[in-house]
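**Student:** here's my sequence, what's the structure:
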Amino acid sequence: MLGVLIALLVCLLSLHFLGQLRSQKSYPPGPLRLPIIGSIWRVGVKVYKDSGIKLAKQYGNIFMVWLGSRPVVVLSGYEAVKEGLINHSDAFAERSMTPLVKTIMKEHGIAMSNGHTWRQQRKFGVTSMRKLGLGKKGMEPQIEEEAQQLVECFARTKGQPFDPAMPIFNSISNVICAVVFGYRFPVEDKEFIKLTEDVHGFLTFLCTFWHFVYDIFPWLMRYLPGPHKKAIARAEAVLSFARKEIKMHKEHHAAHEPQDFIDFYLSQMKKSENDPNSTYSEDNLAQCIFDLFIAGTETSALSLQWGLLLMANHPDIQEKVHKEIEDVLGSSQIFHYQDRKKLPYTNAVIHEIQRFQYIVSVGGPRQCTKDVNMRGFFIPKGAVIIPDLHSVLCDPTHWETPEEFNPNNFLDKDGNFVQKEAFLPFGAGARICLGEQLARVELFIFFANLLRAFTFQVPEGVKELNTDPIVGFILAPRPHKLCAVPRSSSS
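**Tutor:** Here you go, the predicted structure:
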């Protein structure tokens, strides 16, 4: 009798499985979906830098994988990503939230909210960043000040090998502090150190095995100990820090002269007190601050780290950058963002750093809000959409040497800078990175000031620094040291 029941169960499961396969005929192709585990047997838990590119070679530029019972559609290559993020911008505008992210962020803020909340918070974010400004009377002087602080920090190493990661991260974090809080922290400040550690620790956790396990069994993991508990505590610590700053700003709020992001937000809260549709609240403000730190510190800091590492590995390119800066700007004490127009080679090198060592494993996941037909494939409502931006920046149909570090990817035959349509490190469409302009200004001013002041070299006895990243939610350089040798003209 037991044997008959087992055989019947196997038969029913087989029929159900075959029925699923038939119902998915119009879906994009992809690895075989198995009961319970989906396609994870083929994809694996660990993310690799070129995982999506390898799968696209087998299944095409639009393919589907299954995380358990949830369909995930990956867009690979420039044409597919552009079509998805631009032509289907409205259908793919919502953010897909994992159970862990939903537990922490509660659909507040900008990055992980949807619907009316996202539209209102996003619009405010764009407007307030514009009001804060990045010209001579806005944030640019503070970025220049942080760049000079970093130059002085590097100078204290006296050309000896050192790890540049923490000084760079502190400087970029202080730019965000200036934008959000209106002031910078001394790098030895204990609260500042704790804040940066919590931001970094939370980001590191997001692409680990434990995050995956939490999202498959959230009802169980909420009650079990493990690294997820520490990640949640780190996120809450950043939010608590934000709430403390909000309270301080409320006590000393200058309604007529806003100086920073919190001031602008509190003013908007006041204006919207009687609006029943307003989403302006302290909870949303705290989450917006969290979003700015998560999105605006590690990404810019890692891009600058990669830039210096690549300059140490490519002394010929580094020397061309320095010569152009010296020839064009001479003894100018301060660089402005507008100076990039006079420095086509330097500008090309900075863009190539972002292209060649793109620091995010994939673009932020979206969620399909309605059934969509794209390139002959049916994408169901509720599917997760992942734009593989790494594949865009390595698309061989748009880059002359996609696998090599080559500034000529952004130069014409006359040496003029050329902006490429496939350069999408900040994404595209409705969810394009809010801090794109800030990141561009930061990277140019920091990079140009450092390259004028120092020659970056590998330590004695080291042939070349490793360019294989540590892969997680972000692609970080492996721990390394380099030498910042002062140039005679800057000493």
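
**Student:** alpha carbons only for contacts and neighbour counts from here, please
**Tutor:** Will do.

**Student:** so how far is P161 from the closest residue to M221 other than its chain neighbours?
**Tutor:** Ranked by CA to CA, 6 or more residues apart in numbering and with sequence neighbours excluded, the top spatial neighbour of M221 is Y214, at 5.6 Å. Distance, Y214 to P161, by CA to CA, to the nearest Å: 41 Å.

**Student:** and for P380?
**Tutor:** Distance from P380 to P161, by CA to CA: 54 Å.

**Student:** cool, and V462?
**Tutor:** V462 is 11 Å from P161, by CA to CA.

**Student:** the more surrounded of the two?
**Tutor:** Using other CA atoms under 10 Å as the criterion, V462 and P161 rank with P161 on top: 17 against 10.

**Student:** for the more buried one, give me its contacts.
**Tutor:** Taking CA atoms under 8 Å, 6 or more residues apart in numbering, we find P161 in contact with 459, 481-484.

**Student:** mind listing what's buried in the strand or helix carrying the residue nearest to M221?
**Tutor:** Y214 is located in helix 209-216, with elements delineated by DSSP states H and E. Neighbour-count burial for helix 209-216 flags 210-212, 214-216 (criterion: 16 or more other CA atoms under 10 Å).

**Student:** quick one: list the elements packing against that helix.
**Tutor:** Packing partners of helix 209-216 (3 or more CA pairs under 8 Å, 6 or more residues apart in numbering; DSSP states H and E): helix 99-105, helix 218-221, helix 227-251.

**Student:** to check against the first, give me the structure of this:
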Amino acid sequence: MAWSLYLLIAVLILFLVRKVFGRRGHLPPGPTPLPVLGNLLHLKSRETHKPILEFSKKYGPVYTLYIGPQPAVVLVGYKAVKEALVDHAEKFSGRAEVPIVDITSKGYGIFFSNGERWKELRRFSLTTLRNFGMGKRSIEERIQEEVQNLLEFFQETKGTVFDPTFFIRRSVSNVICSVLFGRRFEYTDPKLQTLLDLIAENVRRVDNIWVQMYNFIPSILKYFPGPHHKLTENYQAQLDYVEEIVREHEKTLDPSSPRDYIDVFLLKMQQESKDPHTQYNLPNLLSCALDIFFAGQETTTSTLSSTLLILLKYPHIKEKIQAEIETVIGRTRRPCMEDHTKMPYTEAVLHEVMRFTDFLPLGAPHSVTEDTVFRGYYLPKGTIVFAVLHSVLYDASFFKRPQEFYPEHFLDQQGLFKRNEAFIAFSTGKRACPGEGLARMELFLYLTSILQKFDIRSDKSPDEIDLSPEYSGLGKRAPRFEMALVPY
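**Tutor:** A predicted model of the protein is given here:
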């Protein structure tokens, strides 16, 4: 019986190898792949972007890498990435099909959807996030309110050393909870903690070898027990969490006064209830909410935490921001978004943090939406594409000191803020992050509000502070650290 099973697995693997390797079209050259494993042995480093950049030195800015048996075209450097994602935006606007998604979000929502579903839900979400709350409380007011709650907690630390990330994550989560769910949670609320724990656990599980192997041979591993099934159970628990909130909203929905993203989506569901092809349905609502929640709290939390850590390491930069706050805002009026155009150095620092920390080095995987000729190579429809954001954010042609933290990358000779076309921390093209505006607003208001009321200090000397990030899956996050907040 066992030998029969092994034989069946071997036959299935050989079939898969022939099927995939036999349809590679005229892809760019790249390192020779092994059967089934492809080039995975070359990517053993936690810092996956480093061997990928090394390959580009031999094969150029456009080459093919096999992720298991699946070919992926890799784009390195600003010129190649821009040419694909901007100049040929529509053709490169697909999201790569990832088998693990078929048993989690099932292609619903914004992040992993494609075609008309993605276009419609992205357009709706962008409009809702941009315009929501204009009649009562704007998003800026919601952020300012949550910032004040965080500052009150920081006041209670009385200058003692503590890890701020836990509280920053809950505060930032409350901003997106306010927009999505119409409410905030206390920092100790067990329900919010449960959702954050479920998300954190799934981020860790993405690194599991069973989950990675499932993406290569799902037709085989779906019959085997393992952590990949736990990932599905975990995601379902997140969907159940959001559905409970949605059901509460349905009972109290007032069409004349939508309170949040869920209310607006529910109203669209009612308006299009007779359309059999509508994208406004419960599965899309639940997955959209989770997509926005994850993107809205994880990257902003890590970026803000990294900003504080970097300022601890470079106190002279912190002092320049504090001087700008003193000049433009003062010590009593709370910061607002009108201030940011008058604070070029603060803006430059925040941009440099996002460039330097580079939390998604490879970017999210794209795919071509149709058979495409790119730089003389033929990419069949559905070909996976990795636009390596790290290679753009660290492109020496656009950033004078790419390996250093150097705010002057975004300042001109007069000290005014200077845009840089290679700044694509939120990606670029049609798949750019829809929450970019919210994230920028949060980072500015949180940072200026904290530094307006407190001086930040560390019990380590600047030379002892390590900025090395933690790696998880294809992404990075801010390292753990401690600091003290001393009121002025």
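
**Student:** the helices in the stretch 151-300 of the second structure, which residues?
**Tutor:** Ranges of helices in the stretch 151-300 of the second structure, per DSSP state H, counting those that start in this stretch, are 165-181, 190-205, 209-216, 218-221, 227-252, 261-271, 282-313.

**Student:** one more: the stretch 351-488 of the second structure?
**Tutor:** Listed from the start of the chain, the stretch 351-488 of the second structure has helices (DSSP H, counting those that start in this stretch) covering 389-393, 436-453.

**Student:** next: the stretch 1-150 of the first structure.
**Tutor:** 2-23, 40-43, 51-59, 78-82, 99-105, 115-132, 140-155.

**Student:** buried residues, the fourth one. List them.
**Tutor:** Buried residues in helix 78-82 of the first structure, counting neighbours by 16+ other CA under 10 Å, are found at 78, 80-82.

**Student:** average distance between it and the second structure?
**Tutor:** Compared with the second structure after fitting, helix 78-82 of the first structure deviates on average by 0.8 Å (mean CA distance after the TM-score superposition for the first structure).

**Student:** quick one: the residues in the second structure that that helix pairs up with.
**Tutor:** Counting by TM-score structural alignment, helix 78-82 of the first structure lines up with residues 78-82 of the second structure.

**Student:** what sits up against the matching stretch?
**Tutor:** So stretch 78-82 of the second structure is contacted by 61-62, 75, 387-388, 391-392, 395, 422, 428 (CA under 8 Å, 6+ apart).

**Student:** and that stretch, how far from the chain's centre?
**Tutor:** Relative to its chain's centre, stretch 78-82 of the second structure lies at 20 Å (CA atoms, centre = their mean, to the nearest Å).

**Student:** repeat for stretch 291-301 of the second structure
**Tutor:** Stretch 291-301 of the second structure sits 7 Å away from the centroid of its parent chain (CA atoms, centre = their mean).

**Student:** mean shift between it and the first structure?
**Tutor:** Superposed on the first structure, stretch 291-301 of the second structure shows a mean distance of 1.0 Å to its aligned residues (mean CA distance after the TM-score superposition for the first structure).

**Student:** show me the contact partners of that stretch.
**Tutor:** 109-111, 165, 168-169, 172-173, 176-177, 180, 199, 359, 435, 438-439, 442-443, 477.

**Student:** go on, stretch 269-289 of the second structure?
**Tutor:** By CA under 8 Å, 6+ apart, the list of residues contacting stretch 269-289 of the second structure reads 105, 108-111, 117, 120-121, 180, 239, 242-243, 262, 265-266, 268.

**Student:** likewise stretch 207-222 of the first structure?
**Tutor:** Residues outside stretch 207-222 of the first structure that contact it (CA under 8 Å, 6+ apart) are 45-47, 68, 98-100, 205, 227-228, 472-473.

**Student:** out of those residues, which are buried?
**Tutor:** Buried, going by 16+ other CA under 10 Å: 47, 98-100, 205, 228, 472-473, out of those.

**Student:** of those, closest to L2 of the first structure?
**Tutor:** Of all those, P99 has the smallest distance to L2 of the first structure: 38.7 Å, by CA to CA.

**Student:** what does that closest one align to in the second structure?
**Tutor:** Using TM-score structural alignment as the criterion, P99 of the first structure maps onto P99 of the second structure.

**Student:** for its match, which non-adjacent residue is spatially closest?
**Tutor:** N215 (5.1 Å).

**Student:** would you mind measuring from the one you found to P69 of the second structure?
**Tutor:** 10 Å.

**Student:** do G376 of the second structure as well
**Tutor:** On the measure of CA to CA, G376 of the second structure and P69 of the second structure end up 23 Å apart.

**Student:** look at these two and report which has more neighbours.
**Tutor:** Taking other CA under 10 Å, G376 of the second structure and P69 do not tie; P69 has more neighbours (25 against 10).

**Student:** follow-up on the earlier one: closest to R23 of the second structure among the contacts of stretch 78-82 of the second structure?
**Tutor:** Set against R23 of the second structure, the nearest of the contacts of stretch 78-82 of the second structure by CA to CA is V62 (18.9 Å).

**Student:** surely the closest one touches G77?
**Tutor:** No: at 9.2 Å, V62 of the second structure does not count as touching G77 under the criterion of CA atoms under 8 Å.

**Student:** and for stretch 357-365 of the second structure, what's in contact with it?
**Tutor:** Stretch 357-365 of the second structure is contacted from outside by 49, 95-96, 299, 303, 306, 384-391, 393, 425, 427, 469, 474-477, using CA under 8 Å, 6+ apart.

**Student:** ah, wrong one, I meant stretch 57-65 of the second structure
**Tutor:** Applying CA under 8 Å, 6+ apart, the contact partners of stretch 57-65 of the second structure are 27-31, 33, 38-39, 56, 71-77, 80.
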